[in-house]
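**Student:** Just need the structure, nothing else, for what follows:
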Amino acid sequence: MYKLLIAEDVRTVRETLVHAIPWERLGVTLIGAAGNGEEALARLEEEEADLLLTDIGMPKMDGLALIEAAQGRRPDIRCIILSGLNEFDHARKAIRLQVRDYVLKPIDPAEIERVVSEAVKDIERGRAAEARGELPHLAELLPSGEPLGNLKKKKLVDQAVGYVREHCARRDLALSDVAAAVGLSEKYLNSLVKEVVGSTINPLIVRFRMEEAAKLLRDPANRIYEICEAVGYADLDYFRESFKKQYGLTPTEFRNRHS
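**Tutor:** Modelled structure (predicted):
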């Protein structure tokens, strides 16, 4: 069974999602139904989820910010957006965040079943490949028909990592941007980078942001909220959490120890 978390601020919609979908038949265990993004993120800190079904427009933390935070903790989580906001800007950012699907309100239980079922199949395919000791896409050929040699792999990964390091302060930086910069598909690039450096792109973005934040914190003249913005974060609390997760200290504690 795969674990799914719902984040939806409208109670009637939330209850419909909980009770109208045959989750067990889909191979899914519902681990919670949060009323806002912050509540959902707290739930994800208590228990990992394989799937996240979230509204966009929620109080305290919207769905896109929740997805970004959830992916920072678990890059392979499958995210599905549920929203009545049929606007291109939201859809475009959702694509950057590798959202699995985008379902518009009013909700159709049959449509929810379909997209969740497809997401479950994605997870199953990935885990089956891992069980066989395969890294998806690494055995595929480039468009030229030539397999990637070790040197070419390293060169492409160096380019990707260099791009992440150079642009990590961009608030909207996403896997899709890095993949476009090096001319590879997103899934292929993630697999390639993980094979060579042991991490996928999203955790690298967070790591480089935190390393830059640590440098800036050594100068007492830099205010913490300014550092938060300088390394690509809009949410100061989320920045603090991310920093503590990497360094075991809050930004203030780190500054007091190292300045």
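**Student:** Going by C-alpha atoms from here, please, whenever you check contacts or count neighbours.
**Tutor:** Will do.
**Student:** Only the buried residues of the helix or strand encompassing A129, if you could.
**Tutor:** Counting by DSSP states H and E, the element that carries A129 is helix 109-131. Judged by neighbour count using 16 or more other C-alpha atoms under 10 Å, the buried positions of helix 109-131 are 112-113, 115-117, 119-120, 123.
**Student:** So L82 lies in a strand, does it not?
**Tutor:** Yes - with DSSP: H, G, I helix; E, B strand; the rest coil as the criterion, L82 is located in a strand.
**Student:** on that earlier part again, now the buried residues of helix 109-131 as TSV including distance to N202?
**Tutor:** Formatted as TSV, the entries for the buried residues of helix 109-131 read as follows, by distance: C-alpha to C-alpha, whole Å:
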residue	distance to N202
I112	27
E113	28
V115	24
V116	23
S117	25
A119	20
V120	22
I123	18
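**Student:** Now show me the structure for the sequence below, then we'll compare the two:
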Amino acid sequence: MKKVMIVDDEILIRETIRRCVDWEKEGFIYCGDASDGEMALPLLEEQKPDILITDIKMPFMDGLELASVVNKQMPNVKVIVMSGHDEFRFAQAAIRLGVEDYCLKPVSSSELVELLHKVSRKIDEEQQSKRNQGMTKEKLLSDLCGGLIAAAEAIEFAEKLSLPIRARFYRVAVLDVRALNDAGALSDEELLAIQAGIDRWNVPAAEGFTFVRGRTELVRIFKSNVADSLSDSIEPIGARIRSELEEQYGCVITVGIGSLQERLQGIHFSYLEATEDQYITRLTRQNKISLKEATFREKTDILLDRAKFLDFLKIGTLAQRDGFVREFAEDLRRIDWRSSSYGFYLLNDLTLEAFRVAKQWFRSPEDPADRIERMQQSLRRAASWEDCLEYLNTLFLQLWQWREECSDKYGEVIDKVKAYIQDQFSNDQLSLKEIASHVRISPSHLSKIFSQEMGQTLTEYLTQVRIRRAMELLKSTPNKMFEIAYDVGYGDPHYFSNLFKKMTGMTPKEYRNQGTAEPKAGHSEATDDRRTN
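**Tutor:** Okay, here's the model as predicted:
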């Protein structure tokens, strides 16, 4: 949405323009106004509008002077000047100053909206032209990871670059590469050599793209049409490649791997998860080195039953917590908490593992870094076995609170989405964008949280609702197949029939005659992708 600012010394004109346009509906944001050019300049710096509409005749600094300043200092801002009929020569001068367009007073709301859309299209064209000129394979992949490009635009650029990015499934690995001696960045030549080594990370039935995203960061995006190939093979192959490259180049490589995603824009989510996983992995690796050194130095070797701890994290209750913690931590009595660092490294290792597993279980979009840092600060203050017990009790509370926040955070939004789909499923133009607009969050964020909370994509849920309703109509009405298809949101009866059979195992006619099948859960999004993309 483009931001628009108005500058005019007549408050009535400013208020009329502000009120006569439904800004959000037309795709704009009204970001403020000012009474003259001098008053407008600090607002322009603060709001950074895309379009500036200014009167010509104003006190202190007129519109031509303002347009001249904006053209030099903010060349990306498009300026539209307003003038009366007797000021046409000023408008001509404004055009020479580089303003985008002009309009004659009084201007109607329809004329203004048409002019705004004209300028908006030009902004889009210029931005697209700049992106076309600067788009490379590395930038495209980086923008996908950063969530900075829409799927349709990414596909268009990929075709121009002859980059085959389309697939059913995606997964991202992030590699932090640092020199062994000082943990700093490697040279560009070494980083490129390691990138070439990572290109050997071949997974059966999958392809990958590797690119450099920072001085110490390499990213590999995997794609495949077979989910299992990305679920089973990445970790073991990645561990072997990492070990080989570390030995060959004398560096330290920490790998983080994101979750499997079914959409091109899911690359962004998988990248974020891989970054968080890499962060925890790096902390864990550093802690294990310190723990090993402390074990050797202090000749202490205490083993904690991690599996038991994680099981209790998943199913334990607050009433059971104190008793479990005392039993679990019994061996930690032997540690001299005041003089030894062994206890810190041991519990820190347990903490990092607990956070890693909890993030996977609770399906949280939150970055755990802040929580981990707070827990580490608390752990450093532990000076006795009793402090150790208090720390473990707090750790459980923190992780259980995280679990509750994740389960409750989006409950209301999901309920609204489900209710809206139940009400609107017969609309064959129902889209992810429309549903997201109804609940007032972005389409990409809605897609992610719905999948996390419901265990299925929004498309899958919509399809199930439609097919269940079709099954009811087939049993309770004599309506023809094309009528039922239309009633449940499918304008193409042939497509509806094929989808119905895929979901139930029967054609609509077979179901009407004899069927009692139920629609299948978790079918591929491709079955109805054209409806909700």
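**Student:** Need the TM-score from the superposition.
**Tutor:** Scored against TM-score structural alignment, normalised by the length of the first structure, the superposed chains reach a TM-score of 0.49; 155 aligned residues with a C-alpha RMSD of 3.9 Å.
**Student:** if we take the buried residues of helix 109-131 of the first structure, which one ends up nearest to Y2 of the first structure?
**Tutor:** In terms of C-alpha to C-alpha, no member of the buried residues of helix 109-131 of the first structure lies closer to Y2 of the first structure than V120, at 7.5 Å.
**Student:** Wait, that closest one touches K3, no?
**Tutor:** No - the pair V120 of the first structure and K3 fails to qualify as a contact (C-alpha atoms under 8 Å) at a distance of 10.0 Å.
**Student:** Can you check which helix is longest in the second structure?
**Tutor:** Counting residues, the longest helix found in the second structure (DSSP state H) is helix 266-298.
**Student:** And for E412 of the second structure, the neighbour number?
**Tutor:** E412 of the second structure is flanked by 11 other residues according to other C-alpha atoms under 10 Å.
**Student:** Please enumerate the helices of the first structure.
**Tutor:** Counting by DSSP H, the first structure forms helices over residues 11-20, 37-46, 63-73, 88-96, 109-131, 150-167, 175-182, 186-197, 201-217, 224-230, 236-247, 251-258, given from the N-terminal end onward.
**Student:** In terms of secondary structure, what does the shortest one contact?
**Tutor:** In terms of contact count using 3 or more C-alpha pairs under 8 Å, 6 or more residues apart in numbering; DSSP states H and E, helix 224-230 of the first structure is assigned the packing partners helix 201-217, helix 236-247.
**Student:** 10 Å instead, please
**Tutor:** The helices and strands touching helix 224-230 of the first structure, judged by 3 or more C-alpha pairs under 10 Å, 6 or more residues apart in numbering; DSSP states H and E, are helix 201-217, helix 236-247, helix 251-258.
**Student:** Tell me the buried residues in the first one?
**Tutor:** If you call a residue buried by 16+ other C-alpha under 10 Å, then helix 201-217 of the first structure has these buried ones: 201-202, 204-210, 212-214, 216-217.
**Student:** Quick one: the helices in the stretch 201-350 of the second structure, in order.
**Tutor:** The residue ranges that make up the helices of the stretch 201-350 of the second structure, judged by DSSP state H, counting those that start in this stretch, are 227-232, 234-249, 266-298, 306-315, 318-328, 342-362.
**Student:** Check the stretch 401-533 of the second structure too.
**Tutor:** Read by DSSP H, counting those that start in this stretch, the stretch 401-533 of the second structure holds these helices, from start to end of the chain: 411-424, 432-439, 443-454, 458-476, 481-487, 493-504, 508-514, 529-532.
**Student:** How many neighbouring residues does N287 of the second structure have?
**Tutor:** When counting by other C-alpha under 10 Å, one arrives at 19 neighbours for N287 of the second structure.
**Student:** List the contacts of it.
**Tutor:** With contacts defined as C-alpha atoms under 10 Å, 6 or more residues apart in numbering, the neighbours of N287 of the second structure are 281, 293, 344-349, 352.
**Student:** do V161 of the first structure as well
**Tutor:** By C-alpha under 10 Å, 6+ apart, the residues touching V161 of the first structure are 155, 167, 178, 193, 197, 201, 204-205, 208.
**Student:** Redo the residues you listed as TSV? Include distance to E241 of the first structure.
**Tutor:** As requested, the contacts of V161 of the first structure are arranged in TSV below (distance: C-alpha to C-alpha, whole Å):
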residue	distance to E241 of the first structure
K155	33
H167	21
V178	25
V193	25
V197	24
I201	19
L204	16
I205	15
F208	15
